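Undergrad: Predicted structure and sequence below. I'll ask about it afterward.
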Amino acid sequence: MDSYIVVLTGFGAVVLLTAWLPMVLKELPLTLPIVCVALGAVLFAIPQVPGTIPHPGERLEIVERLTELVVIIALLGAGLKIDRPFHWFRWRATWRLLGIAMPLTIAALALLGRNLLGLGPATALLLAAALAPTDPVLASDVQVGPPGSGEEDEVRFALTSEAGLNDGLAFPFVLLAITLTGEADASALATWFTYAVAWKIAVGVGIGYLAGRTLGWLTFHLPNRARLSRTGVGFVALGITCLVYGLCEMAKGYGFVAVFVSALALRATQAGHPYQRRLHDFAEELERLLMMMLLVLFGGAITGADLLAALTWPAILFAFLAIFLVRPLAGWISLLGFARPADEKLLISFFGIRGIGSIYYLAYAMQNGAFEAPNLVWSTAGLIILVSILLHGVTVTPAMAHLDRRRRARAEAPPIRPREEARPSADQPSPDPGYGPGP
């Protein structure tokens, strides 16, 4: 059997399933990622399938580039569909998740990596940093709806904006882990802070904002005949993504941050224009197709490349603590004092989905630093991603439906008014105005 024909046939099936499955699964406690992983696991477990799928640790550069592409496309789509204008106060849930929940998650996972898995400081920090961000690709089911759809409650907004920014903001910790594999003296740490924290974040935000505003002007504010929006084509979104990411990376900034910020800036130039929806829809379609192919390969790596073969009982315990304790607890702590109902804060804390971004960080770091026990790291991360896909995929539909029902019930409930004092009727005597019984 010709391998090319098999791959071509499989690709056609994946494309058709990408379009069809979301409609079929919409009301079921299943998601597209679950089906993709299952499909890949079954397909590559068949001995007659020609060729073998490599372990991701054996093809680091390919894994890095493929995951990088799908992440940046997801970031553009996430930025374009946020209706809420940027504001320090109105985005306060985002800052809490980024400034409190993510550092707490990294610290807790690094400690667990040291004590449970016996990893060195650099490897424990790498694993923690790779697993800390909420994935912008797999979190699409808990994100806000398309531009202008009105599907932007506090839970969906918080998870969308967090996923849009924390992938880039986890990068300094990944670079710190790489630094720790060498001579991590005071000079090296000072250089890391100056370059990996201050410079690269500032460049990412700056280039993203300038590029987004410039592209917004070209798209919506040029003379009518020259406006980019007149083309009506959605693949402009792909050009924007690659251009902004490339410019930022050439300037040594965080391209992930730049792409998301550029999408926000582009949306702000003319938020209500219908072409915004066209750009978003194309980005979402392309993201879904690439995600499905990568998750089929992920499922194939589990059965065909023994991705989970290095698991130990401590690694399994680490995975379950990461999913069921560390992220939910860190998220809940970060939202203390945040004026929202407890069920909303619980959902924000629970849906810290791990996925494609974690694979990217591991592939990137392992090409740039010497980390011990790479197979154990890959197996542990693979198990966490698998459990996250299954757990969050099964619970997302009923959880979001519950959230919508509760929100509608609160909106329809009559306002609570102060209780009025009982007034005596005309045929009843007035109460004694005194403070005690009469003489």
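TA: Thanks, I have it.
Undergrad: C-alpha only now, for contacts and for neighbours.
TA: Will do.
Undergrad: those strands in the stretch 201-350 of the chain, which residues are they?
TA: With DSSP state E, counting those that start in this stretch as the criterion, the stretch 201-350 of the chain has no strands.
Undergrad: A further structure is provided below for comparison with the first:
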Amino acid sequence: MLHPILDINNFNVVLAVISTYVLLFGFISLKIKQRWYLGEALPAFLAGVAFGPAAARFLKVSQWAGDDSDGDHDITYDLARLVIGIQLVKVGYQLPRKYLKERFKEMTICLLPLTAIGWLATSGCIMLMIPRISFLSALIIGSCVACTDPILSQAIAKGPFADNYVRRPLREFISSEAGGNDGFGFPFLLLAVALLRYAEAPDNTASLEDFDLARGIPDSLGTADIGRFGGGVTRALRHWAIEGVLYMMVLGSGYGALIGFISRKLLNLASKRRWIDNECFALMPVAVGLFIVGTCGCFGSDETLACFVAGNALNWDGLYHAELQARHDAFNSTLETLLNFGICMYLGAVMPWDQFHMPDTTGITVWRLIVLGFLILLFRRMPAILLGYRFMPKVCRNWREALFMGYFGPIGVGAIAYAEYARRLFPAPGKSDREINDLTAAISPGMILVFVFHREQMDVLMFPSCLLVGSIFDHRPRPVRPRAQRFIQAVQGTVYLRPPGGSRPPVGERATPEQQYNRTRATLNNREQPLFPLTGRGSANATILPRRYRGNTKTE
């Protein structure tokens, strides 16, 4: 007699748990976001904790990698790379056309000197609260949290609160700086790693043959040559300049620009000749992100910076983003939401609760990590931005906007990827001298808990912070003028304005579906002035609507 076959394996359980959460969250998602003022990250993380090994034990992450002891770290690293790569391409193409060229000075100031100041301040806080790690170890951990999460930054770059209380130049720069910051953490990380790995082993290190208890307890036994290369500062700086600057940064940014440029040209060609359909057109950023993550992972360059630069190059002429808006694309936003659900639930399930209290090894305790989170919130960005905002008058007009920009710098998935990448550069925990062993033991739990703390404060404190910013800035929505109202009606299809190179149809006529499809809707907040002038008839430089992929229209 045949019986039903029960197959309760990890794959089936994971699918059931994730889909159940997505369904339950989706039914009340509007209430969660607009009534309780929570985002997607914190509820998903709490669901991962509830379904993970700490509670219900449905998500048994330790069994996913089989017998591999480092399988959990490999899954975490690869999943973080996947999520951050796709999201950085999305952030890149959503910026205005040629934005990096127009804001090159401000981006350079923010990504180099100001990020370096924040890196040193964060490292000082880490060294203060984790007493048993060295200064170089604190620099390594500090470089992991130097990056800013671009997706969480979108919470204040878009939406009704941003439209009402934050100026457009500041919102755009926060998005751009968050995207570039994820890639510019590698030079700081590799500099600290090179200084530590090329330093000599501690004097109090002995091999098993030379061990003598009468001389005292050494830092490590039998590992005097594991984890250290020697050569001093000169050799470390030479290695950092070649690998950290040239190979990681220059090659990564150049590779991303090349991939984005080729993708844009091929999209122009395919769109003009009508070779590409709507689905594949919207899928292009995901494909570019996956391609760059895979290829950069093969030859070991900076994939995060490459993805961000590729997104900018893909929309360098402003056509791609405008065309996605014209086609009412919702695929990329939906995929981004699903990725956020997955990574946050996974982090909740893989949380190493037993490593948050290690007073005998690294000196880490729960209260020290909590205080460390508050210190990083205060000193990681705000002092540096307040010092340098005067050099960026086009972005930050006064100290209040600088304070706002410094406060909203959330730590996200990039910190997890950096922490797991740094672990790969050192021997396994317990296989080197005490300085490196303390670093490898401290870097994983500290990074994840600080990550969770910043996720929570960004989600929970978003609404009151926006209200506070509104009262500080005294910024109110500007009324919509008649010209802007006419433009909004044109964008929504009420009237059809003349596209570049076309004849003027009767104003006031409702656009046909074909006319609506064949024109681009410009990015426009309903409470702000339009980005493109409505007048200037006869002027070659005054366009009414942005150019799109048309067979009879030249692309820039």
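TA: On my side now, so go ahead. Keep in mind that what you see is a predicted model, and the values were worked out from it rather than measured.
Undergrad: how many other residues sit next to the aligned residue in the first structure for residue 251 of the second structure?
TA: In the first structure, residue 251 of the second structure lines up with residue 203, judged by TM-score structural alignment. Here the count is done by other CA atoms under 10 Å, and residue 203 of the first structure has 20 residues near it.
Undergrad: how near is residue 203 of the first structure to residue 78 of the first structure?
TA: 20 Å (CA to CA, to the nearest Å).
Undergrad: repeat for residue 356 of the first structure
TA: On the measure of CA to CA, residue 356 of the first structure and residue 78 of the first structure end up 15 Å apart.
Undergrad: And residue 224 of the first structure, by the same measure?
TA: 28 Å.
Undergrad: Those two: which has the busier surroundings?
TA: residue 78 (31 against 11).
Undergrad: Would you mind measuring from the aligned residue in the second structure for that one to residue 18 of the second structure?
TA: In the second structure, the residue paired with residue 78 of the first structure is residue 91, using TM-score structural alignment. As judged by CA to CA, residue 91 of the second structure and residue 18 of the second structure stand 26 Å apart.
Undergrad: Ok, residue 50 of the second structure next?
TA: 12 Å.
Undergrad: For the nearest residue in space to residue 353 of the first structure that is not next to it in sequence, which three-state class applies?
TA: Distances taken as CA to CA, 6 or more residues apart in numbering put residue 134 closest to residue 353 of the first structure, at 5.1 Å, once the chain neighbours are dropped. Here residue 134 of the first structure is recorded as coil under DSSP: H, G, I helix; E, B strand; the rest coil.
Undergrad: residues near whatever residue of the second structure lines up with residue 134 of the first structure, how many?
TA: Here residue 134 of the first structure is matched to residue 148 in the second structure, going by TM-score structural alignment. The number of residues packed near residue 148 of the second structure is 28, by other CA under 10 Å.
Undergrad: same question, residue 62 of the first structure
TA: 12.
Undergrad: Quickly find the element holding it.
TA: Using DSSP states H and E, residue 62 of the first structure maps to helix 60-80.
Undergrad: Mind checking what helix or strand follows that helix in sequence?
TA: Counting by DSSP H and E, what follows helix 60-80 of the first structure is helix 92-96.
Undergrad: quick one: contacts of that following helix?
TA: 158-159, 161-162, 334-335, 338 (CA atoms under 8 Å, 6 or more residues apart in numbering).
Undergrad: How about stretch 24-34 of the first structure?
TA: 18, 21-22, 138, 291-292, 295, 389-390, 393-398.
Undergrad: go with 6 Å
TA: 393-394, 397 (CA atoms under 6 Å, 6 or more residues apart in numbering).
Undergrad: Of those, just say which sits nearest to residue 345 of the first structure.
TA: residue 397 (17.1 Å; CA to CA).
Undergrad: which residue sits closest to the residue mapped onto the closest one from the second structure, ignoring its sequence neighbours?
TA: Residue 397 of the first structure maps onto residue 463 of the second structure when the alignment is built from TM-score structural alignment. Nearest in space to residue 463 of the second structure, with sequence neighbours left out and distances taken as CA to CA, 6+ apart, is residue 37 at 6.3 Å.
Undergrad: corresponding residue for that neighbour in the first structure?
TA: In the first structure, residue 37 of the second structure lands on residue 29 (TM-score structural alignment).
Undergrad: Which helix or strand contains its match?
TA: Per DSSP H and E, there is no helix or strand for residue 29 of the first structure.
Undergrad: how close does it get to residue 348 of the first structure?
TA: Taken as CA to CA, the span from residue 29 of the first structure to residue 348 of the first structure is 19 Å.
Undergrad: neighbour-wise, which of the two wins?
TA: residue 348 (23 against 14).
Undergrad: quick one: contacts for the more buried one?
TA: Contacts of residue 348 of the first structure by CA under 6 Å, 6+ apart are residue 155.
Undergrad: What segments of the stretch 201-350 of the second structure are helices?
TA: Ranges of helices in the stretch 201-350 of the second structure, per DSSP state H, counting those that start in this stretch, are 232-239, 251-272, 278-299, 303-314, 319-326, 331-349.
Undergrad: Quick one: these as a markdown table, columns for distance to residue 438 of the second structure too.
TA: Formatted as a markdown table, the helices of the stretch 201-350 of the second structure follow (distance: least, CA to CA, whole Å):
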| stretch | distance to residue 438 of the second structure |
| --- | --- |
| helix 232-239 | 21 |
| helix 251-272 | 31 |
| helix 278-299 | 28 |
| helix 303-314 | 28 |
| helix 319-326 | 47 |
| helix 331-349 | 23 |
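Undergrad: buried stuff in stretch 245-265 of the first structure?
TA: By neighbour count on 16 or more other CA atoms under 10 Å, the buried set for stretch 245-265 of the first structure is 245-249, 252-265.
Undergrad: centre of the chain versus it, how much separation?
TA: 17 Å (CA atoms, centre = their mean, to the nearest Å).
Undergrad: can you tell me the distance between the two ends of that stretch?
TA: End to end - CA to CA - stretch 245-265 of the first structure spans 15 Å.
Undergrad: what does that stretch contact?
TA: By CA under 6 Å, 6+ apart, the list of residues contacting stretch 245-265 of the first structure reads 75-76, 79-80, 164, 168, 200, 203-205, 208-209, 211-213.
Undergrad: mind redoing it with 7 Å?
TA: The contact list for stretch 245-265 of the first structure (CA atoms under 7 Å, 6 or more residues apart in numbering) reads 72, 75-76, 79-80, 164-165, 167-168, 200-201, 203-205, 207-209, 211-213, 241, 244.
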